[in-house]
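A.B. asks: what follows is a predicted protein model with its sequence.
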Amino acid sequence: MKDPASPPRSRIFRLAGQALPAPRLQPGLHVVATPIGNLGDVTVRALETLAGADLVACEDTRITHRLMERYGIETPLTAYHDHNAESARPRLLALLADGGTLALVSDAGTPLVSDPGFKLVRAAIEAGHRVVPIPGASASLAALVAAGLPTDRFFFEGFLPAKGGARRSRIAELRGLDATLVLYETGPRLAESLADLAAGLGSRAAAVCRELTKTFEEIRRGPLDALAAHYDEAGAPKGEIVLVVSGPTEEEASDADVEEALRRALATLSLKDAASAVAAATGRPRREIYALALTLERTSGD
């Protein structure tokens, strides 16, 4: 897959003013984590891999070029993203079949986390090629360790659905998950998503982690409803955003407990008053309790 007419390139990288040779890589697909903002967070092994590979596949060649230029790496780049993956993948697999070394990077962080790399890795494995992980920065893990919330069990959700109805349905599915939740979000949707999370999960502790490792890094902690109110008033923030939300507390009532409490309340109170009382007692959103009360009332009348 090499062009015999292309000039030879230097397989070196520059670190602290020194030119260092890249060791020979084993043939295969090398999945390389890159910095999420601060270019100083790259690992030496990642630099060795990027310099030693025959080709680097990346989401945006302009972004990856900045990293390569910073460390004096001359390896050619090729675009591999959602819009060209189907046509680009056979060419990358052909390079591997020829015994070449391919480095796969994302725009920032660890590849395959909310990016199109999974299909390439799967295809490489199916074709019998070696896949080598080169670990490093990850926005989700960076946010998790800075949020101040439990880390013994966590669930990476990625992006919630963009449309409100689908987003609220997904949040309802996540409500009973006994784990800290890690999500990605965009600035324009942040306030609305926080409000939906507060309505669906209650006033759980959370952290909004924005522009991690960059100049304007911000970590804002507080209850979901307070964070929603802040960003609704402040407007959409810029940059990459990770949300970290605590799991359910021991005090949060189970669905069965809520239903039983509603049945008892409905025996003596109006539907509206019963829903308000049970919402206050359980910490569940009033809108959710009211909808359940309507269902119970219809069922009892059948």
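C.D. replies: Okay, I see it.
A.B. asks: drop to CA atoms for contacts and neighbour counts, all remaining ones
C.D. replies: Noted.
A.B. asks: can you pull the contacts of Tyr290?
C.D. replies: For Tyr290, the contact set (Cα atoms under 8 Å, 6 or more residues apart in numbering) comprises 271-272, 275-276.
A.B. asks: in helices, which of these appear?
C.D. replies: 271-272, 275-276 (DSSP state H).
A.B. asks: hmm, which of the residues you listed are the buried ones?
C.D. replies: 271, 275-276 (16 or more other Cα atoms under 10 Å).
A.B. asks: would you list the residues you listed in CSV and tack on distance to Leu47?
C.D. replies: What follows is those, written out as CSV (distance: Cα to Cα, whole Å):
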residue, distance to Leu47
Leu271, 64
Ala275, 59
Ser276, 59
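A.B. asks: now, among the ones in helices among the contacts of Tyr290, which is nearest to Ala207?
C.D. replies: Nearest to Ala207, judged by Cα to Cα, of those is Ser276 at 28.1 Å.
A.B. asks: any idea how far the closest one is from Ser203?
C.D. replies: Relative to Ser203, Ser276 is positioned 16 Å away (Cα to Cα, to the nearest Å).
A.B. asks: same deal with Thr101?
C.D. replies: In this view, Thr101 and Ser203 are 49 Å apart by Cα to Cα.
A.B. asks: can you show me the helices along the stretch 51-200 of the chain?
C.D. replies: Ranges of helices within the stretch 51-200 of the chain are 61-70, 85-97, 117-126, 139-147, 164-174, 187-201, based on DSSP state H, counting those that start in this stretch.
A.B. asks: comparison target below:
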Amino acid sequence: MSISDRERKSADFRADAAGKAEGGASSAFTAFGLRAEAEPIRKGLHVVATPIGNLGDISFRALATLAAADAVVAEDTRVTKTLLAHYGIATPLVAYHEHNAAVMRPHLLARLAGGAALALVSDAGTPLVSDPGYRLVADALAQNIEVISVPGASAVLAALVVAGLPTDRFFFEGFLPPKSAARRQRIAELAPIPGTLVFFESPRRIVETVADLAAVLGPRDAALARELTKYYETVRRAPLPELAAALEAEGPPKGEIVLLVGPPDARALIDNQDDIDARLTDALETLSVKDAAAIVSAATGQPRRKVYARAIELTGSSESRNKSDEKTD
């Protein structure tokens, strides 16, 4: 960094500090029973990770940033207010979520362009992972507004490191579609990915989602992490069919859920025709011949063209004749 850059950033620090001082807001926070005054932070959008359940899982830098910011931009201000109150932080809160993002984003960008230091948080964990913060960050960067990462807790990584599944490659999907047919189609598209798959899911849909994963992906190893970092944290590890059967028998678990599925085993080619036919028959109850063939092909490792032909035989469908020019792999 050049001397002029240092001088400019120092001037930014002083200007931000003066602005907050004029507004009468405190930049202090409390940790381990000690009250500390946060150092001024530079102007821009600070993307701050917050705890995913245990309020102790937050860094001193994150606390200092939240305390020193001109405002904290939060998904649900009620949730973030609890965190700020726990650490004695009095920074004003601004709501920014999927329902008001289009209206609030220009206002926030104007504040940033005017020299404000804003802290962007999600309800839990690292912002921009399944929340509306992405567009705000993208638009800020497009306007040459600095974006600063303040890293910390992440439900994705917290689940991944305790799942017992490969971590060298993983793919975060977020939430699968709510309808079974669309969900199975998406699972089939994800099936060839050579890494651990990571999903978020609600307790309301977890039983059906795991059943669909088992139907499409077969006996892959899986882990269901629930209430991570909280008192009742549990991680259940089992092959997908076993996990699906357990959830069906016991009912859905409560709390926040991260579901992980291991990568495909290149050796696990399913060539039992009765098994393939059973999978096709099940899939054809709700899907077209083309989509059913795609899902069963992904689950068994059999060529899609071969599975498609067998699906035609099983149904006597005219789909291939009506769409004779339709391409299959």
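C.D. replies: Yep, that arrived. Just so you know, these numbers come straight off a predicted model, no measurement behind them.
A.B. asks: so which of the helices of the stretch 51-200 of the first structure gets nearest Gly28 of the first structure?
C.D. replies: The closest of the helices of the stretch 51-200 of the first structure to Gly28 of the first structure is helix 85-97. By Cα to Cα, the value is 5.9 Å.
A.B. asks: give me the more crowded residue out of Thr101 and Ser203 of the first structure.
C.D. replies: Comparing Thr101 of the first structure with Ser203 by other Cα atoms under 10 Å, the one with more neighbours is Thr101, at 24 against 19.
A.B. asks: using the three-state scheme, assign the counterpart of Leu243 of the first structure in the second structure.
C.D. replies: Aligned against the second structure by TM-score structural alignment, Leu243 of the first structure finds its counterpart in Leu259. Using DSSP: H, G, I helix; E, B strand; the rest coil as the criterion, the local structure at Leu259 of the second structure reads strand.
A.B. asks: count the neighbours of the counterpart of His230 of the first structure in the second structure for me.
C.D. replies: In the second structure, His230 of the first structure lines up with Ala246, judged by TM-score structural alignment. When neighbours are counted by other Cα under 10 Å, Ala246 of the second structure registers 14.
A.B. asks: how about Arg66 of the first structure?
C.D. replies: Count around Arg66 of the first structure with other Cα under 10 Å applied: 12.
A.B. asks: do you know how far it is from Pro285 of the first structure?
C.D. replies: Separation of Arg66 of the first structure from Pro285 of the first structure (Cα to Cα): 47 Å.
A.B. asks: with Gly28 of the first structure instead?
C.D. replies: For Gly28 of the first structure, the distance to Pro285 of the first structure (Cα to Cα) stands at 51 Å.
A.B. asks: just Glu86 of the first structure next, same as before
C.D. replies: For Glu86 of the first structure relative to Pro285 of the first structure (Cα to Cα), the value is 44 Å.
A.B. asks: looking at these two, which one has more neighbours?
C.D. replies: Remark: of Glu86 of the first structure and Pro285, Pro285 carries more neighbours, 19 against 13, as counted by other Cα under 10 Å.
A.B. asks: spatially nearest residue to that one (excluding sequence neighbours)?
C.D. replies: Leaving aside its chain neighbours, Pro285 of the first structure sits nearest to Ala199 (5.4 Å; criterion: Cα to Cα, 6 or more residues apart in numbering).
A.B. asks: same question for Pro253 of the second structure.
C.D. replies: Excluding the flanking residues, the one nearest Pro253 of the second structure by Cα to Cα, 6+ apart is Pro203, at 6.0 Å.
A.B. asks: tell me who's in contact with the counterpart of that neighbour in the first structure.
C.D. replies: Here Pro203 of the second structure is matched to Gly187 in the first structure, going by TM-score structural alignment. Going by Cα under 8 Å, 6+ apart, Gly187 of the first structure touches 236-241.
A.B. asks: can we see that at 10 Å?
C.D. replies: Gly187 of the first structure sits next to 210, 231, 235-241 when contact means Cα atoms under 10 Å, 6 or more residues apart in numbering.
A.B. asks: restricted to helices, list the residues you listed.
C.D. replies: Under the assignment DSSP H, the contacts of Gly187 of the first structure contribute Tyr231 to helices.
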